[in-house]
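> Pasting the sequence and the predicted coordinates here, then a few questions.
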Amino acid sequence: MGPMVENAGVEFLRDMVRSGGRDELVEALKALHPADAAEVLATLRPEEIARFIEILGPETALPIFEFVPFEVQKETLEYLPRNVLVQLISNMRPDERADLVEEMDEVTKDRLLALLIQAERQNLLKLLTYPEDSAGAYMTTDYALLRPETRVRSALDQLRLQAPKKETIYYAYVVDDARRLVGIVSLRDLIMARPENLVGDIMHTNVIAVRVDMDIEEVAKEMVRYDFLAMPVVDGDNRLVGIITYDDIFDVMTEEATEDMYFLANLDTDEKVSSPLRRSVVLRVPWLMVNLATALVVSYTVHVFSDTIQQFVVLASLMPIVAMLGGNAGNQSLTVVVRALALGEMQLKGNWRIVLKEAGVGFCNGLAVGLVMGGIAYLWHRNLWLATIICMAMTINLVVAGLFGAMVPITLRKLNLDPALGSSIFVTTATDVGGFCAFLGLASLFIHQLLSP
């Protein structure tokens, strides 16, 4: 579990909380990273975590508490005395505070808002008004600010004063009297500049910023593209309203990766390994019903060719191979295209080339595995027509797999839906139906040749 277990241990931490020994607790935590301390802290009951915060003091405990899982944080707040809760919430970063409050019920939310001073309350309420997946919802209002007419000597003094309450001072944002973003200057630039120089003389005026209403996924792509540690956020009048830091974007990317993984597996993102049995069943059943409907389509396709299968029973043992290979190939194309859409590596316009490319890959792969399978079928059943038919069917089905593996996520994105949403069901259905139609259809067409000695 990490160093915390070795140095202190869960029971030791619990004993310190019960005894109220602050000095021993501080000593035990001194050599630990907050994340390691939080890992063990999260194993305690919410009331014990609240007591831990009281003993250490909100300011000392906050760096550790911020690493505690979100659900545990919410439960812990209910056990904190009013004065401790005020200090803890007031010292939180604005974006972290907004995320926490947003998930509260209305009664608890009103209680927390009432504890904040007016300026902090107004700032929090403003952050809560931004759409959930927008830049405004993820930004923090704790950033270093300078004016262009400030001399470098004075700017460094100002940063020293701002640093304790700002999330980062690696970059300072330069604004005019109307708070419009006019430039950016790094701490390195300030250190290397002459003390008598003006900030306006050394700042970079070609500032890359994002709009407050931009989708957070697009913001993530921009930050990765430019390799920024922080991205300034502006409103419609180019006024600086906040910044988004790289750690927030990393969280977004992790959430999106998890979401895509869940969607590809046809799961609801609200489900966790700890979800109650009833909730897991409720979340999974709808997609299973959709899957049942598509399975019936596949089953009907096989039923259409039941007479052909009865005449040449060998087909029944080989047709799953055609469908399975097509399903795997479809998921390969699907994964590549979903990733490209998620990372912004392809645009929605002109993507017919991608579709054709995946179809071409499917043709080449289908021909390769089809020839191998055709050879196996011939050695197995000594029937050249059967070998030819399964080779042709696998080639056709892998082309279908490439087409649908590319087209389904692209179509979903054009409909403003997540490209991974249910894609695997639709692609698998297409390859199963396509595979059975191609294999059994060709077998029906050439049934007399198959039955001839």
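That came through, no problem. Numbers count the residues shown, from 1 in each chain.
> CA only for contacts and neighbour counts going forward, please
Fine.
> ok, which stretches of the stretch 151-300 of the chain are strands?
Secondary structure of the stretch 151-300 of the chain by DSSP state E, counting those that start in this stretch: the strands cover 171-175, 181-186, 210-211, 230-234, 240-245.
> Packing partners of the fourth one?
Contact here means 3 or more CA pairs under 8 Å, 6 or more residues apart in numbering; DSSP states H and E; on that basis strand 230-234 packs against strand 210-211, strand 240-245.
> right, so of those strands, which gets closest to Leu128?
With CA to CA as the criterion, Leu128 lies closest to strand 240-245 of the helices and strands packed on strand 230-234, at 13.6 Å.
> residues in contact with the closest one?
135-136, 138-143, 175, 179-181, 212, 229-235 (CA atoms under 8 Å, 6 or more residues apart in numbering).
> at 7 Å what do you get?
Here strand 240-245 makes contact (CA atoms under 7 Å, 6 or more residues apart in numbering) with 138-141, 143, 179-181, 229-235.
> Equivalent analysis for stretch 353-362, please.
333, 398-399, 401-403, 406-407.
> how close does Ile425 sit to Gln332?
14 Å (CA to CA, to the nearest Å).
> Which one's more surrounded, those two?
Ile425 (21 against 16; other CA atoms under 10 Å).
> Pull up the gap between the residue nearest the centre of the chain and Gln73, please.
Using CA atoms, centre = their mean, the residue of the chain that lies closest to the mean C-alpha position is Glu256, 1.5 Å off. Going from Glu256 to Gln73 by CA to CA gives 22 Å.
> How about Ala28?
Here Ala28 is placed at a distance of 22 Å from Gln73 (CA to CA).
> same deal with Met407?
Taking CA to CA, one finds Met407 at 43 Å from Gln73.
> do Ile216 as well
Counting by CA to CA - Ile216 and Gln73 are separated by 24 Å.
> quick revisit: winner for burial among the helices and strands packed on strand 230-234?
Comparing the helices and strands packed on strand 230-234 by mean neighbour count (mean count of other CA atoms under 10 Å), strand 240-245 ranks first with a mean of 24.
> Now do Leu41 against Pro148, distance only.
Leu41 is 45 Å from Pro148, by CA to CA.
> and here's the other structure:
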Amino acid sequence: MKRMDDRKNTYYEGIFKAAKENNRKKFRKLFLKLHTNDQVELFHLLYPEKRKKVESFLEPAEFADLFHYMEIDNVVNFLSYRDDEESQVFLNLLDAAERSRVEEMLAYEPETAGSVMTKGFISVYPEHTVQQTVEMVRTFAKEAEMVYYIYVLDTASRLVGILSLRDTTLNSEVTKVRDVMLT
């Protein structure tokens, strides 16, 4: 594992060096070979002034691809410091659902609770089993960003209880949510 980390760090250093030297061609060659998750990780490791350089080295569509892997609050933070015209270019590259979520959060002033809150959550019905709940968490955890509780809703989408992740690990797979949820 350490050997893999050393290789990754060495590779990242090559990208950092290319950015520092304004070597767009080398930067693009190395950066675009990375998996998108690694691109996002590397982007967050850069100082703000180097992030601007990354933006200029990549085509808008290439840079917008990173947005699909970033947490929505990071995308909002990134766009909130751009002028309207520049932000619109990036927003137009997102699919309609993502664009709508980002625009909703951009409506809040930067650094307010509304601009950084997580709006995604996972919900299940009382008649679901613990196993079905675990499968829902696996399927939707990325969109929910932080999963500590699963919300239990009735058929009218009203909150009737909560279930912690701990509850899902301590109970049998066939246990019904209604039997272990907190009301």
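Alright, I've got the coordinates. On a predicted model such as this, the values are computed, not experimentally measured, just so you know.
> TM-score of the superposition?
Superposed pair, TM-score by TM-score structural alignment, normalised by the length of the second structure: 0.76. Supporting alignment: 175 aligned residues with a CA RMSD of 3.1 Å.
> coming back round to it: figure out which of the strands of the stretch 151-300 of the first structure is closest to Met392 of the first structure.
strand 210-211 (51.5 Å).
> On the secondary structure side, give me the element for the aligned partner of Glu85 of the second structure in the first structure.
Alignment note (TM-score structural alignment): Glu85 of the second structure maps to Val107 of the first structure. Assessed by DSSP states H and E, Val107 of the first structure sits inside helix 106-115.
> Can you name the element that comes right after that helix?
Beyond helix 106-115 of the first structure toward the C-terminal end (DSSP H and E), the next one is helix 118-129.
> Return the list of helices and strands in contact with that following helix.
Contacts defined by 3 or more CA pairs under 7 Å, 6 or more residues apart in numbering; DSSP states H and E place helix 118-129 of the first structure against helix 94-102, helix 135-138.
> Take the ones you listed and write them to CSV, including distance to Gly435 of the first structure.
Output for these, formatted as CSV (distance: least, CA to CA, whole Å):
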stretch, distance to Gly435 of the first structure
helix 94-102, 48
helix 135-138, 45
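> mind giving me a markdown table with those helices and columns for mean neighbour count and distance to Leu288 of the first structure?
Listed next are these as a markdown table, based on neighbours: other CA atoms under 10 Å; distance: least, CA to CA, whole Å:
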| stretch | mean neighbour count | distance to Leu288 of the first structure |
| --- | --- | --- |
| helix 94-102 | 19 | 32 |
| helix 135-138 | 26 | 34 |
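> quick one: which of these is nearest Leu124 of the first structure?
helix 94-102 (5.9 Å).
> Report the mean deviation for that closest one after fitting onto the second structure.
Once fitted to the second structure, helix 94-102 of the first structure is off its aligned match by 0.5 Å on average (mean CA distance after the TM-score superposition for the first structure).
> what does that helix rub up against?
89, 109, 124, 127-128, 138-141.
> Kindly report the same for stretch 165-172 of the second structure.
Taking CA under 7 Å, 6+ apart as the rule, stretch 165-172 of the second structure contacts 130, 134, 148-149.
> equivalent range in the first structure for that stretch?
So stretch 165-172 of the second structure sits over residues 187-194 in the first structure, by TM-score structural alignment.
> returning to what we had before: buried subset of the contacts of helix 94-102 of the first structure, written for ChimeraX?
Here is the ChimeraX selection string for the buried members of these, based on 16 or more other CA atoms under 10 Å:
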select :89,124,127,128,138,139,140,141
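> Out of the contacts of helix 94-102 of the first structure, the closest to Ile249 of the first structure would be?
Once CA to CA is applied, the member of those that ends up nearest Ile249 of the first structure is Tyr138, at 8.5 Å.
> Kindly tell me how buried the closest residue to Leu450 of the first structure other than its chain neighbours is, as a neighbour count.
Leaving aside its sequence neighbours, Leu450 of the first structure sits nearest to Trp385 (CA to CA, 6 or more residues apart in numbering; 5.9 Å). Around Trp385 of the first structure there are 19 other residues, counting by other CA under 10 Å.
> I'd say Trp385 of the first structure and His448 touch.
No - using CA atoms under 7 Å, Trp385 of the first structure is not in contact with His448; the gap is 10.0 Å.
> which residues in the second structure form helices?
2-20, 24-31, 36-45, 48-57, 60-67, 72-80, 84-92, 96-106, 113-116, 130-144, 165-170 (DSSP state H).
> Which stretch among these is buried most, on average?
helix 72-80 (a mean of 19).
> that older thread, can you tell me which of the contacts of helix 94-102 of the first structure comes closest to Val185 of the first structure?
For the contacts of helix 94-102 of the first structure, the nearest to Val185 of the first structure is Thr141 (17.7 Å; CA to CA).
> Now do the same for that closest one: its match in the second structure.
Here Thr141 of the first structure is matched to Lys119 in the second structure, going by TM-score structural alignment.
> Give me the distance between the nearest residue to its match once chain neighbours are set aside and Arg99 of the second structure.
Computed as CA to CA, 6+ apart, the closest residue to Lys119 of the second structure that is not its neighbour in sequence is Ala144, at 7.4 Å. Distance, Ala144 of the second structure to Arg99 of the second structure, by CA to CA: 16 Å.
> again, but for Arg3 of the second structure
For Arg3 of the second structure, the distance to Arg99 of the second structure - CA to CA - is 40 Å.
> With Phe90 of the second structure instead?
Using CA to CA, which is the criterion applied here, Phe90 of the second structure is 9 Å from Arg99 of the second structure.
> And Arg151 of the first structure? What does it align with in the second structure?
Going residue by residue (TM-score structural alignment), Arg151 of the first structure aligns to Thr129.
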